[in-house]
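# here is a sequence together with a model predicted from it:
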Amino acid sequence: MSRPAEIPTEIDTPAFFSDQHDYYTRLRQSPGPRLVRNPRGLGYWLITRHAEAREVLLDPRFSKDPRLAEQALTAAGYAVFGADSFFLPLVNSDPPDHTRLRRLVSGAFTPRRVETLRPRVEQLTRELLDAVPDEPGTRDGAATPVDLMTALAFPLPVLVICELLGVPHAGRSALLNWATRMLTVSESAAGPGTGPAERTRRLHRWFASLVAAKRPRVRTDLPQEEQPDLLAALIVAHDRGARLSDEELVGLLVLLLVAGHETTTGMIGNAVDALLRHPDQLALLRDRPELLPSAVDELLRYEAPLARTTLRVAREDVQLAGTLIPAGSVVSVALTAANRDPDVFPEPDRLDITRASGAHLSFGHGIHYCLGAPLARLQTETVLAALLSRWPELAAADPHAPQRWLPVGDMRGLLTLPVLPRPVPSAAATARDRGRA
């Protein structure tokens, strides 16, 4: 028997952002999905338990096509069609279109292909860290912290995406500028004509210009797998047999920037912040660097950069854990909640880099499992290894300061991460050192 429809619970409010994990813990205490409503008025079913999350992510009865919930989404102010739409190809499509699009880009993200990027990722990381002073400055007797988000976590994924796509060096600062506008400028601060929809349109135009400039230099006699970069491979796919439309080509490029950059930035920041707030785990990783791959998995479980999946729509009535989800209902999986399900992860709120955390869902599950997972892992491992080596005394600028999270419900990323590469000696210690000199 189905449970009766629940009264929607508000989500993405200031109270929610202050402590997502507590909110999800309370929701998870009740079996089955919960009906929630966001500030824009969109009501949807939220999945918070690990077993049910896996079930939904694998079930083809839950579609990624937003057109199946057009009325509800439009009523809440979401654009389903046109340039204003935030729904991107590949992420918001079902087979066979999803299968076709995924096959076109999957070759760029195989573990072997990603591994060839390691030296370049390491070099970019070193260059970004070289621009940061090793010794913290002081002002009025207090240390001047470095914002690790601005200095490293934000620019690195953009530069790596440029490498992947083959963006000319002359265009990389422009792409970094676009990423900054897209991902850090709030709608209220953007000013007239520069809100999210307009920024999306301009980004589409920028990528369309990049494709037009690149196309004459692409060797169309070479197959996709022999092209020097992903953008050239996609242009060949477009020009041969129209396997990729103009709209899909540009949409995939926007997706690579927005999805690939935002999640990796959050993943790097969340990982460093979690280690700084758990000095015992940081010390263990410093002593046992061979734990780095498993540590990254545990850090992903502990604080996933994608808090909730993009929306799915029930194609038909679906019974899930004793609850009837009617056809046409919108559904989302709370990855953050599933990753702390005590039925799967004992003591889920404890960070333990020796934990076998392979069951986490931070990259999704099923046919929509994140293509960029190997590249995101590589970047995070590279950053952590570089920080442990270069700044072994790295510390939070203020260990007691509250975290400042992005006020975006689907994402879990820090706005800032103030750190001290090296601790600042106290005034008394400095005076003693001068006396010894």
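Nice, I can see it.

# only C-alpha atoms from now on, for both contacts and neighbour counts.
OK.

# just give the closest residue to the residue nearest the centre of the chain, not the sequence neighbours.
Centre of the chain computed as the mean C-alpha position; nearest residue by C-alpha atoms, centre = their mean is T263, 1.2 Å away. Closest residue to T263 apart from its sequence neighbours, by C-alpha to C-alpha, 6 or more residues apart in numbering: P305 at 5.4 Å.

# picking up where we left off before, and the residue nearest to the centre of the chain, what element?
If you go by DSSP states H and E, T263 is part of helix 246-276.

# next, count neighbours for A174.
Under the neighbour criterion other C-alpha atoms under 10 Å, A174 is assigned a count of 12.

# could you say which helix or strand holds it?
With elements taken from DSSP H and E, the one containing A174 is helix 169-184.

# which stretches in this structure count as strands?
Using DSSP state E, the strands assigned to the chain run over residues 9-10, 34-37, 43-47, 62-63, 137-139, 142-144, 146-147, 312-314, 318-320, 323-325, 330-333, 395-396, 418-420.

# who are the packing partners of the last one?
Contact analysis of strand 418-420 by 3 or more C-alpha pairs under 8 Å, 6 or more residues apart in numbering; DSSP states H and E lists strand 146-147, strand 395-396 as its packing neighbours.

# same deal with the longest one?
Counting contacts by 3+ C-alpha pairs under 8 Å, 6+ apart, the secondary-structure elements packed against strand 43-47 are strand 34-37, strand 330-333.

# off-centre distance for that strand?
Computed by C-alpha atoms, centre = their mean, to the nearest Å, the separation of strand 43-47 from the middle of its chain amounts to 21 Å.

# rewinding a little: hmm, the residue nearest to the centre of the chain is touching R308, no?
No. T263 is beyond contact range of R308, at 11.6 Å (criterion: C-alpha atoms under 8 Å).

# also this one, for the comparison:
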Amino acid sequence: MTRTPFSQRRTEPYGPPALHRRLQAEQPVAHLDWTERGGDVWTIAKYEDVRAMLSDTRFSSDRSNPLHPGHQAYNPKSHQGRIIEMDPPAHSTQRGRVMGEFTVKKIAALRPSIEQIVDETIDAMIASGDRGDFVDLFSLPVPSTVIAKLLDVPEKDYDFFQDKAGVFADGTAPNEDRQQASMAIIDYIATLVDARIERPGDDIISRQLAAGASREEAIGLGHLLLIAGHETTSNMISLCVMVLLDRPELRRQLDEKPELIPGAVEELLRYFTIAETGGLRLAVEDLEVRGHTIPAGSVVYALTNTANRDPDVFPDPDRIDFTRGARNHVAFGFGPHQCLGQNVARLELVIVLEKLFARLPDLRLTAEVSELPFKEYSNFGIHELPVAW
């Protein structure tokens, strides 16, 4: 019996693939051919099932396992400390050690620093002329600078840091170039860690070392913070600005009622759900979901983008409603691997929406959304966003 072929590729920027929607409505748990990856996959599409799966550590996240669908991204030089790639008990120990760095209170204290970064990036945009690529001018520099400050990267190294992060985030770049950029970042962070071992400072790496992290764990954590926190936030900044420029009625709502901005951030996170492969797992034993037995060794994909459009949870899910109260979305995942840096991302997005349009009221698209080059790999986003101001 021939199974339905599966693809994670989107065909339009404002919604999940049609197949994913159909699976949610007709086959909430499905066994499909994933020819793009040379195998098959089980998909889980309903909100409640996705949350249950992401909470169950029998769906393994350990990318060091050759059977795991994310094994191709496994790198032994950075694996220790990359907590999204490991299972308990190592995951529990390391996540517990670092969670205190990302509390709401601690991240809120970063607001003045992030506001300065956003203002300085807008200043640089204005100084560059009256038009350009918003991704290059704004979306990439803001999150990489925030992370550089968190890691206490010397300012003289910011250009190197941003350049390598940009190459790694460029899905159109040759794989060899992306791998070299990743290794350059790992090597650079290793020098930071070695410097903190010798001369501790007031930064995340120093505090993790003092709390018992090994050198290798600290290197992996630094690499994770840059790679995971940089590209996803960059993509969300671009998509938020795109939709607000493309749908001026939404922008007017925020202009007239700035108090809607935090709710708008949650709704846009739900709406776009950009972490395409965040729900990939490996079943380590036979597991049952909705009466279906998923055999041990199976690749399983929690379709978070479809879960966030589940009409049983989000009525009229394709409509953007800034008053929805969508904080129960799963754009940051769920369970033990829920995104550690979500409070940083939220704050960055809120500050961007507070400041960008106030300072650049004439900001506008210079290309149709249908013409924009969208990303088709691990995180959904835009390669370029041509704008004028």
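Looks like it came in fine. Bear in mind the structure is a predicted one, so any value in this text is a computation, not a measurement.

# and the TM-score between these chains?
After superposition, the two chains reach a TM-score (TM-score structural alignment, normalised by the length of the second structure) of 0.91; 388 aligned residues with a C-alpha RMSD of 2.6 Å.

# let's have the helices and strands packed on strand 43-47 of the first structure in JSON lines, adding mean neighbour count and distance to V318 of the first structure.
Written out in JSON lines, the entries for those read as follows (neighbours: other C-alpha atoms under 10 Å; distance: least, C-alpha to C-alpha, whole Å):
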{"stretch": "strand 34-37", "mean neighbour count": "19", "distance to V318 of the first structure": "14"}
{"stretch": "strand 330-333", "mean neighbour count": "26", "distance to V318 of the first structure": "11"}
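
# which one of these lies nearest to P168 of the first structure?
strand 330-333 (37.7 Å; C-alpha to C-alpha).

# what about R21 of the second structure, distance to Q338 of the second structure?
In this structure, R21 of the second structure and Q338 of the second structure are separated by 23 Å, where distance is defined by C-alpha to C-alpha, to the nearest Å.

# those two: which has the busier surroundings?
When R21 of the second structure and Q338 are compared for neighbours, R21 comes out ahead with 21 against 16, by other C-alpha under 10 Å.

# neighbours of I235 of the first structure, how many?
The criterion is other C-alpha under 10 Å. On that basis, I235 of the first structure has 23 neighbouring residues.

# not counting residues beside it along the chain, what's closest to it?
R215 (6.8 Å).

# what's the answer for G15 of the second structure, then?
Going by C-alpha to C-alpha, 6+ apart, G15 of the second structure has F272 as its nearest residue, at 7.1 Å.

# the residue nearest to I235 of the first structure -> the second structure?
Taking TM-score structural alignment as the alignment basis, one finds that R215 of the first structure is matched in the second structure by I197.

# thought that match was touching R207?
No. Counting by C-alpha under 8 Å, R207 is not a contact partner of I197 of the second structure; they are 10.4 Å apart.

# picking that back up, the helix holding A174 of the first structure aligns to what range in the second structure?
For helix 169-184 of the first structure, the matching stretch in the second structure spans residues 155-170, with TM-score structural alignment as the criterion.

# that older thread, rebuild the helices and strands packed on strand 418-420 of the first structure as a markdown table, extending it with mean neighbour count and distance to S209 of the first structure.
As requested, those are arranged in a markdown table below (neighbours: other C-alpha under 10 Å; distance: least, C-alpha to C-alpha, whole Å):
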| stretch | mean neighbour count | distance to S209 of the first structure |
| --- | --- | --- |
| strand 146-147 | 19 | 33 |
| strand 395-396 | 21 | 42 |
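
# need these in CSV (columns: distance to L73 of the first structure).
Converted to CSV, these look like this (distance: least, C-alpha to C-alpha, whole Å):
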stretch, distance to L73 of the first structure
strand 146-147, 37
strand 395-396, 41
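
# which of those sits closest to A314 of the first structure?
For those, the distance to A314 of the first structure is smallest for strand 146-147, at 42.4 Å, taking C-alpha to C-alpha.

# packing partners of that closest one?
Short answer (3+ C-alpha pairs under 8 Å, 6+ apart): strand 146-147 of the first structure packs on strand 418-420.

# so what touches the strand it packs on?
Outside strand 418-420 of the first structure, the residues within contact range by C-alpha atoms under 8 Å, 6 or more residues apart in numbering are 136, 143-148, 394-398.

# cool, and stretch 359-368 of the second structure?
The contact list for stretch 359-368 of the second structure (C-alpha under 8 Å, 6+ apart) reads 122, 242, 245-246, 357, 385-389.

# try stretch 243-251 of the second structure
Stretch 243-251 of the second structure has contacts (C-alpha under 8 Å, 6+ apart) with 363-365, 369.

# against the first structure, where does that stretch fall?
Here stretch 243-251 of the second structure aligns to the first structure at residues 274-282, judged by TM-score structural alignment.

# can you check stretch 352-366 of the second structure too?
Counting by TM-score structural alignment, stretch 352-366 of the second structure sits on residues 383-397 of the first structure.

# what is the aligned counterpart of V284 of the second structure in the first structure?
Under the alignment defined by TM-score structural alignment, V284 of the second structure is paired with R315 of the first structure.

# same thing with G38 of the second structure?
Under the alignment defined by TM-score structural alignment, G38 of the second structure is paired with G41 of the first structure.

# now for that match, how many residues are close by?
The local packing of G41 of the first structure (other C-alpha under 10 Å) involves 14 other residues.

# same check on L58 of the first structure?
15.

# got it, and R350 of the first structure?
Using other C-alpha under 10 Å, the number of residues around R350 of the first structure comes to 11.

# mind telling me what it corresponds to in the second structure?
Taking TM-score structural alignment as the criterion, the aligned counterpart of R350 of the first structure in the second structure is R319.

# separation between that match and Y271 of the second structure?
Taking C-alpha to C-alpha as the measure, R319 of the second structure and Y271 of the second structure are separated by 9 Å.

# next one: A211 of the second structure
With C-alpha to C-alpha as the criterion, A211 of the second structure and Y271 of the second structure are 38 Å apart.

# neighbour-wise, which of those two wins?
More crowded of A211 of the second structure and Y271, by other C-alpha under 10 Å: Y271, with 24 against 11.

# to which residue of the first structure is the more buried one aligned?
Under the alignment by TM-score structural alignment, Y271 of the second structure pairs with Y302 in the first structure.
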